[in-house]
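[1] pasted the sequence and its predicted model underneath.
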Amino acid sequence: MATNRQDYITLLENDFAKAFVAFDQDYNIFRAKICNNIFPWENSIKKCVFLNQIHSNIITHYNKDFHFNADGIMSNEKNVALCILSADCLPLLLYDDKNKAVAALHSGRKGCFENILKEAVLKMQESFNTQTKNLKLIISAGICAKNYEINGEILNYSKENFVPFLHENKLDLKALIKFQAKELGIKDIFDINLCTFDDERFFSYRKNQTPKRIVSVIYLKD
């Protein structure tokens, strides 16, 4: 269950890992303010890692071969916070409770269409010997179907490929993610079930082209 404090919701916490979403009104695409705000509350975090999110299904490993241009990052290092910025796109957080590894994904429409979740699971299997039966998927705050209207080529493509997740001209990205997760064998799924468009605490680019961002974070504890 999620727990709350002002501008902050805990999504997961146990002896080995923690995940949360933070949404201070000063947060934007500049990362320094976010880190400065997080560190006082999460004093076990030694480093915040961000990506140059490019709306892809590229997953990178936080190690010596780390690539900045990606939309997913995974790690088994302790006290390294994996951070995803968003303002409607779905932040997905993964925790392997057996092998003690985590991943954070930025999954917008393109990421969902290209199944970034599957790419992350495959990379985690390769790097950490992850099995989907040991994975927990957390879906942080993102836009809900009733507010995600599409048209033109995107609507036509969705009609051809994602009909079960299309309601007239509105696309349900969360339902698509959950379907993909279950296809992979992930059964432990937690959806915070909060819409960035409807909930005034959050930021929605679709609503007003805001430069502000929420940050969804997961890390392993010492």
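    Alright, I've got the coordinates. Numbering: from 1, shown residues only.

[2] switch to C-alpha atoms for all contacts and neighbour counts from now on
    Noted.

[3] the protein: helices as residue ranges?
    In the chain, the segments counted as helices under DSSP state H are 31-41, 109-113, 116-128, 152-161, 173-184, 205-208.

[4] for the residue nearest to the spatial centre of the chain, give me its contacts.
    Centroid-nearest residue in the chain, with CA atoms, centre = their mean: Pro91, separated by 1.9 Å. Under the criterion of CA atoms under 8 Å, 6 or more residues apart in numbering, the neighbours of Pro91 are 84-85, 104-107, 139-142, 216.

[5] what about versus this one:
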Amino acid sequence: MSVNLLTYSNLNRFTEQILHFSSTRQGGVSSDEYASLNLGNFSDESRENIIQNRQLLCADLGIPLNRLIGAHQVHGTNVKLVDDSLLKMDENRRKASLEGFDALICNTPDICITTTTADCVPILLFDPVTRSIAAIHSGWRSTLNNIVGCTIEAMKDNFGVNPANLIAAVGPCISGAVYEVGGELESQFHINGFDTHQFFSQKNDDKFLFDIRLAVQKQLEAVGVNNIEVSPHCTFSEPDLFFSARRQGSHSGRMLSGICLKK
């Protein structure tokens, strides 16, 4: 089985300038709960299988493995600028420098920045004017604290990005039809100023269904991003295609979404 990758039609219009993808769970060497394309460096599986899966991905993309860059995500809002200096670090220093970030931004060609997910929302951004990119991981905590807005502010500061020029892809994640959360979470979003009636529907006395991808889409729109493609896929409801931490528990694999500027 070959590696099965998804792409986005709005980003596909720029194939001469970028490559991009969201992985599925299909086409790797892992087995059992991790079958088969587990790409999560921090998942509880053999390091050998993860490296081999990443090699298969990079072969499909046509990039060297050391150009596939991802952070250790912590459900925060910190944004990391990735450039050539990172590639010159030894493995331990590079790992340390990527600790604690949930968004990466870059304007250096031939570096594929990635975000790791298994129900949370992956977001890819491309500005064809400044030739800059971002990869964002937005779980509920990062959505609550608007990592999308934080990332775009960082792109403004570092690259001079105008949000109206950004092309955005919101990747596969858990859908509002099945993402069950408690009332305390709905309350936190209400306190933070969210129109919770738009994003939460009450299931019973103390449970709600949360449309996290709609919340992320509205955050993009709120800062002036107009060109947004939202994947219809639900990671929880499509077990043949995707890993899901909510469905599988602690032994879930991970998908990657990534974007890379071409020279």
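    Received, thanks. Only a predicted model underlies this, so the values are computations on that prediction, with no experimental measurement involved.

[6] superpose the two chains and report the TM-score.
    Scored by TM-score structural alignment, normalised by the length of structure 1, the superposition of the two chains gives a TM-score of 0.91; 218 aligned residues with a CA RMSD of 1.8 Å.

[7] before we move on, back to that, could you find the counterpart of the residue nearest to the centre of structure 1 in structure 2?
    Using TM-score structural alignment, the equivalent of Pro91 of structure 1 in structure 2 is Pro122.

[8] do you know how far that match is from Glu153 of structure 2?
    Going from Pro122 of structure 2 to Glu153 of structure 2 by CA to CA, to the nearest Å gives 18 Å.

[9] please apply the same query to Ser85 of structure 2.
    The value you get for Ser85 of structure 2 to Glu153 of structure 2, if CA to CA is used, is 22 Å.

[10] with Asn165 of structure 2 instead?
    Asn165 of structure 2 is 14 Å from Glu153 of structure 2, by CA to CA.

[11] tell me the contacts of the nearest residue to Asp127 of structure 2 once chain neighbours are set aside?
    Leaving aside its sequence neighbours, Asp127 of structure 2 sits nearest to Leu166 (CA to CA, 6 or more residues apart in numbering; 4.6 Å). For Leu166 of structure 2, the contacting residues are 125-128, 225-227, by CA under 8 Å, 6+ apart.

[12] among these, which are located in strands?
    Using DSSP state E, the subset of those located in strands is 125-127, 227.

[13] now, among those, which is nearest to Ala177 of structure 2?
    Ala177 of structure 2 lies nearest to Asn227 out of those, by CA to CA, at 24.5 Å.

[14] so what corresponds to the closest one in structure 1?
    Asn227 of structure 2 maps onto Asp188 in structure 1, by TM-score structural alignment.

[15] so that match makes contact with Ile139?
    No: counting by CA atoms under 8 Å, Asp188 of structure 1 sits too far from Ile139 to count as a contact (11.1 Å).

[16] count of neighbours near the residue mapped onto Cys260 of structure 2 from structure 1?
    Aligned by TM-score structural alignment, Cys260 of structure 2 pairs with Tyr219 of structure 1. By other CA atoms under 10 Å, 33 other residues sit near Tyr219 of structure 1.

[17] the strands in structure 1, which residues?
    Listed in chain order, the strands of structure 1 (DSSP E) span 3-5, 8-13, 17-22, 47-49, 59-61, 72-75, 80-86, 90-96, 101-107, 135-139, 166-167, 170-171, 188-191, 214-220.

[18] tell me which residues of stretch 15-26 of structure 1 are tucked away?
    If you call a residue buried by 16 or more other CA atoms under 10 Å, then stretch 15-26 of structure 1 has these buried ones: 17-24.

[19] how about the contacts made by the aligned partner of Asp102 of structure 2 in structure 1?
    Under the alignment (TM-score structural alignment), Asp102 of structure 2 maps onto Asp71 of structure 1. Counting by CA under 8 Å, 6+ apart, Asp71 of structure 1 touches 51-59, 105-107.

[20] one more time with 10 Å, if that's ok
    Shown in contact with Asp71 of structure 1 (CA atoms under 10 Å, 6 or more residues apart in numbering): 50-60, 84, 91, 104-108, 111, 116, 120.

[21] same thing with Leu94 of structure 1?
    Residues in contact with Leu94 of structure 1 (CA under 10 Å, 6+ apart) are 19, 74, 101-105, 117, 120-121, 124, 135-139, 189, 218-219.

[22] filter those residues down to the buried ones.
    In the contacts of Leu94 of structure 1, burial by neighbour count holds for 19, 74, 101-105, 117, 120-121, 124, 135-139, 218-219, counting by 16+ other CA under 10 Å.

[23] tally of neighbours for the aligned residue in structure 1 for Asn145 of structure 2?
    The pairwise alignment with structure 1 assigns Asn145 of structure 2 to Glu114, based on TM-score structural alignment. Around Glu114 of structure 1 there are 16 other residues, counting by other CA under 10 Å.

[24] residues contacting Glu114 of structure 1?
    55-58, 107-108.

[25] now the two most distant members of those.
    The most widely separated members of the contacts of Glu114 of structure 1 are Ile58 and Gly108, with 12.7 Å between them, by CA to CA.

[26] what's the overlap in contacts for the two?
    71, 114, 116.

[27] wait, Asn161 of structure 1 sits on Phe113?
    Yes: counting by CA atoms under 10 Å, Asn161 of structure 1 touches Phe113, with 8.9 Å between them.

[28] in stretch 158-170 of structure 1, what's buried?
    Applying a neighbour-count criterion of 16+ other CA under 10 Å, one finds 158-159, 162, 165-166, 169-170 buried in stretch 158-170 of structure 1.
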